[in-house]
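Enquirer: predicted model and sequence follow; I will ask about them next.
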Amino acid sequence: MDAGLFTANNVWMMICTALVFFMHLGFSFLEIGLTRQKNTVNILFKNVFIICVGLLLYYIGGFNLMYPGDFNGYVGFAGFGIGAPEGGMTPDYADGGYTWWTDFLFQGMFAATAATIVSGAVAERIKLGPFMIFTIVYVGLVYPIVGSWQWGGGFLSTLGGDDGGFYDFAGSTLVHSVGGWAALIAIWLLGSRIGKFGEDGKPNAIPGHNLPLSAAGVLILWLGWFGFNGGSVLSADPELTSLVLVTTCLAAAAGGVGAFLFSTILYKNYDLTMFLNGILAGLVGITAGADQMSPNEAVIIGLIAGIIVVLGIALIDKLKLDDPVGAVAVHLICGIWGTLAVGIFGGLASGQQFMWQLTGVAAAAVFCCITAFIIMFVLKKTVGIRVSKEEELEGLDGHEHGMNAYGDFRMNEH
C-alpha cells in the first residue's frame, strides 16, 4: 500500500476518534440540561469518571477481551495490556486502514459510551459509589464480551457460516442496546424520582433546568456521529465514508422531523425535547446499517425511529419507570429497531438476515439483562443504590460533592 494512503487512512481514523471522544461532552450537556440544577455536578462527575475509567479498563483488559483472536466464539482473552504486535504500525495491520494504537484508541472511545447511556437514565437519585462500581464491572467485562461476539469474530458473526451472520456496522446493538438494557434494569431496581408519579399513577413532568444546553448536547452528538459511524468504515475509503455520512445525517434529520410531527399530533404542542430525542433516535436507528442503506432507506429508517421514540417514551411512563433523559427509548428501543432494519432494508435485506439480526438482539438482551441485574441487585442488597429522601430533595451536588454548579444557586429554591 502507498505510504500516503496509509497515512491518510490513519489520520481519518484519529479524527474520528476525536469526534467520538467529543460525544462525551454532548452526553454531559444533554443530561444536565434535561435534569434539575441541583444535580448538575453529580452528572458531570459521573460522565468524567466514565471516560477516564473506561479507557483505563479497556487498556487493562477490555481491548483483548473484545478482540481475543482465535477463540471459542463466546468468551476469549488475549492477555492484559496492549503491547503492539509485530507489524502493528505498518500497512500489514488492518489492511492498511490504521495502526494498532489507533485501533485501540478508537475502540476504547466506544467502550465508555455504554455506561454513559446508563448515567442519564439513573440521574438524580443513584448513589455515586455504587454507580461507579457498576460502571467498572459493566464496561470492563460485559461490554467487551458482547462486542467480541460480533466485532471480535465470535458466534454472532458466523451464524450463517460462509453465508454471513448478524450484522451491526457501528453498534445499534453492540453499543446502544448494551447500554440500553442496563439502563432499563437499573431504573427498574432503582425506582422513580420523588414526585415523578402521582397517587393516581399518572406521570408528572419534571422539567430540566437548561434546554439550551440539551440542544447543544444533541448537536454535539450529531457531529460526533460523523466519527462514530464514519470511523466504523475503518479506513478513509472515499465512496463508503461519504455514503455513511450521508445516510447518518439523513436518518438524524428524518428522526427529528418524524418525532416532532408525531408528538405534535399526539400532544398538540411543539415539544423541543421530543424533537431532540428524535434526532438521536434516527442516529441510533441508522447505526447498525449505515453502510448498507441508500439515502431513501436512511430517511425511512430515521422517520420510523422518530415515531418509535415518541411511543417508547410514552411506554416507559406507562410502565411507571422513570428515565429523565429518554435513554431507554432512544438507545434500547431504537437500537433494536435499527438492528432489525438491516434485515428489512439495504444490501443485506432478506428473511434469513432478519432472523440473524433478531438472534443478535435476543443474545445481547439475555446476557446484558442478567449481568446488569446481578451487578445492580448485589449492590442494592449490600451498599444500597439509592440516595436518601433528604439527599434527593435537596440535591446530590451539595450532599455528595459539597459544591454547586452555579454560584448563585440556593438549595431551598430548587
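Expert: Looks like it came in fine.

Enquirer: only C-alpha atoms from now on, for both contacts and neighbour counts.
Expert: Fine.

Enquirer: which of the residues in stretch 374-394 are buried?
Expert: Judged by neighbour count using 16 or more other Cα atoms under 10 Å, the buried positions of stretch 374-394 are 375-377, 379, 384-387, 391-394.

Enquirer: centre of the chain to that stretch, how far?
Expert: With Cα atoms, centre = their mean, to the nearest Å as the basis, the distance from the averaged C-alpha position of stretch 374-394 to the chain average is 23 Å.

Enquirer: could the buried residues of stretch 374-394 go into TSV alongside distance to residue 74?
Expert: What follows is the buried residues of stretch 374-394, written out as TSV (distance: Cα to Cα, whole Å):
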residue	distance to residue 74
375	20
376	23
377	25
379	26
384	32
385	31
386	34
387	37
391	42
392	41
393	45
394	46
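
Enquirer: between those, which is closest to residue 413?
Expert: Proximity of these to residue 413 was ranked by Cα to Cα; the top entry is residue 394 with 9.4 Å.

Enquirer: quick revisit: restricted to helices, list the buried residues of stretch 374-394.
Expert: Filtering the buried residues of stretch 374-394 for membership in helices, criterion DSSP state H, returns 375-377, 379, 391-394.

Enquirer: and those, which two are furthest apart?
Expert: The two members of these with the most space between them (Cα to Cα) are 375 and 394, at 27.9 Å.

Enquirer: where exactly do the helices run in the stretch 101-250 of the chain?
Expert: 113-121, 128-137, 143-150, 178-190, 211-230, 238-267 (DSSP state H, counting those that start in this stretch).

Enquirer: and here's the other structure:
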Amino acid sequence: MEINEFITAIDTIWVLVASALVFFMQAGFAMVETGFTRSKNAGNIIMKNLMDFCIGSLVYWVIGFSIMFGISNSGIIGDISFLSAATFEHLDLTIPKEAFLIFQTVFCATAATIVSGAMAERTKFNAYLVYSFFISLIIYPVVGHWIWGGGWLSELGFMDFAGSTVVHSVGGWSALMGAWIIGPRIGKYSKDGKPTAIPGHSLVLGALGVFILWLGWFGFNPGSTLSGMDSVGISHIFVTTNLAAAASTFVTMAITWIRYGKPDVSMTLNGSLAGLVGITAGTDVVSPVGAVAIGIIAGIVVIYGIEFIDRVLKIDDPVGAIGVHGLCGAVGTIAVGVFAVDGGLLYGGGLDLLLVQALGVFVVALWTLTTTFVVFKSIDKTIGLRVPQEEELKGLDIEEHGIESYADFQIKGVTATN
C-alpha cells in the first residue's frame, strides 16, 4: 500500500468512527428528552428521535447534501444534485465522498432532533414529521452552505469548526419558534402567568442521555478534523471539549446551589450540554484556558437563559433545549472572536473576527426563525400542530401510537397526570 493510500484509509476510518459516535448521540437526545418529560409521552419522544434520523438521512441524501456542498451560487446555495450524484471534486476531499456524506448526515439529524424536546408532550406526530422533512431539506443545508460549503459567511472568515451555530443554534432557534407557536403545555402557567414546574419522570434516564451525549461529542468535535492523521489537532480538541463541559457543569452546579439552597440535578445536567455546545465553534482554535472560560460563560448563560425563556418570554421548553442549544450555541460562536489564539480580541486580533462572528450568529438566527415560522404556521393552518386537550392529558403514547411505554409498571389511573 502506498503512503497516500494509507493516509486515506486512516482518515476514512477515523471519520466513520466519529460518524458512529455522533449517530449514538441520537440515543443521548432520546434519553434526555424522555427522562425530562412525563412517562405517558416516552414512546412518542422515542419515535420522534428515531424518525428525525431516518427522514433526515433520506432527505439529506436526496437533495440536502448538494444544497449544502454543491458548487456555490453567489455564496447562497449549492448546485442541486439529486441522490448526491455529483462528484463534489471542488471540495478537494481526502476521504471518499460517501464517508463525508455519512458524517454530514449525522450532523443534519442532530440539528433536527433538538426541536423534539422543546415541543414535547403536545405536538402531533405527523406534524412533527413534516417539520423534520423541511429542516433536513432546506433550512439546515442552506446555513451549512453559508458556513461550511464555501458560502458567503465562510468568505468573510466566519469560524464555526464543528457547529455551535450550523447545528446547535439552527436547532435551538427552530425549537424557540416551534415552542412559541404551539404554546405551553396544559398546566404549565397559572392564571397570573407564573410558571409551574412539571417534573420529568426519570432523572436517571436524563443523566444517561447526558453521558451518552458527552461521549458522542468526542466524535462530533474531533471528527470534524476529517483527518485521523492529525493526531495533535484531535488531541487538542478532545481536551478543549472536555474542559469546557467540565467547567460549565461545575459552574452550573455552584450557581444553583447558591441560588436554590441545593445543587439542582436537572439544571446541572443541562450545564454539561451547555459547555459542550459552547465550545463546539472554537474547539480547534482556543487554548485550554480559553475553553474553560467559554465553559464558565456557557454555565452562566444556560441558567439565566432558561429562566428568562420560562419566566419572562413564557415559552414552555420542557428540556431546556432553547437555552442549551440556541443561546449557548450563539454565545459560544461569538466567543471565538474573543478567545481564538489567532485573531481573537484577547490575543491582539482586534474587533474584526468578533464582528464577523456576531454577524453570522445574527443572520443564521434571522434565517432560521423566519423559515421555521413559515413551516410551523403552515403546518398549524393545515394538518394542525397541536394534539387535542384530551389527548394531551391522557398522553401521546396512547393516543398517537396506541401503546403505554411503561405498561407493566403503571398504576391504573396514573397516566393522566404523570
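Expert: It's in. Values in this document were obtained by computation on a predicted structure and should not be read as measured data.

Enquirer: circling back: mind checking which of the helices of the stretch 101-250 of the first structure is nearest residue 357 of the first structure?
Expert: It's helix 143-150; of the helices of the stretch 101-250 of the first structure, that one is closest to residue 357 of the first structure (Cα to Cα) at 11.3 Å.

Enquirer: redo the helices of the stretch 101-250 of the first structure as JSON lines? Include distance to residue 166 of the first structure.
Expert: Below are the helices of the stretch 101-250 of the first structure laid out as JSON lines (distance: least, Cα to Cα, whole Å):
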{"stretch": "helix 113-121", "distance to residue 166 of the first structure": "20"}
{"stretch": "helix 128-137", "distance to residue 166 of the first structure": "26"}
{"stretch": "helix 143-150", "distance to residue 166 of the first structure": "7"}
{"stretch": "helix 178-190", "distance to residue 166 of the first structure": "15"}
{"stretch": "helix 211-230", "distance to residue 166 of the first structure": "18"}
{"stretch": "helix 238-267", "distance to residue 166 of the first structure": "19"}
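
Enquirer: can you redo those as a markdown table with mean neighbour count?
Expert: Putting the helices of the stretch 101-250 of the first structure into a markdown table (neighbours: other Cα atoms under 10 Å) gives the following:
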| stretch | mean neighbour count |
| --- | --- |
| helix 113-121 | 27 |
| helix 128-137 | 18 |
| helix 143-150 | 26 |
| helix 178-190 | 25 |
| helix 211-230 | 22 |
| helix 238-267 | 22 |
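
Enquirer: closest one to residue 287 of the first structure among these?
Expert: helix 211-230 (6.5 Å).

Enquirer: with the second structure superposed, average distance for that closest one?
Expert: Per the superposition on the second structure, helix 211-230 of the first structure and its aligned residues are separated by 0.4 Å on average (mean Cα distance after the TM-score superposition for the first structure).

Enquirer: where does that helix end up in the second structure?
Expert: Taken onto the second structure by TM-score structural alignment, helix 211-230 of the first structure occupies residues 203-222 there.

Enquirer: which position in the second structure pairs with residue 172 of the first structure?
Expert: When the two structures are superposed using TM-score structural alignment, residue 172 of the first structure falls opposite residue 164 in the second structure.

Enquirer: contacting residues for its match?
Expert: When contacts are counted by Cα atoms under 8 Å, 6 or more residues apart in numbering, residue 164 of the second structure is found next to 277-281, 325, 328-330, 332-333.

Enquirer: with adjacent residues omitted, what lies nearest to the residue sitting nearest the centre point of the first structure?
Expert: Taking Cα atoms, centre = their mean as the criterion, residue 176 is the residue nearest the geometric centre of the first structure, at 3.7 Å. Of all residues not flanking residue 176 of the first structure in the chain, residue 331 sits nearest, at 4.9 Å (Cα to Cα, 6 or more residues apart in numbering).

Enquirer: any idea what the one you found aligns with in the second structure?
Expert: Aligning on TM-score structural alignment places residue 331 of the first structure opposite residue 325 in the second structure.

Enquirer: its match: what's it in contact with?
Expert: Listed by Cα under 8 Å, 6+ apart, the contact partners of residue 325 of the second structure are 114, 164, 168-169, 171-172, 274, 277.

Enquirer: you'd agree residue 290 of the second structure is up against residue 339?
Expert: Yes. Counting by Cα atoms under 8 Å, residue 339 is a contact partner of residue 290 of the second structure at 5.7 Å.
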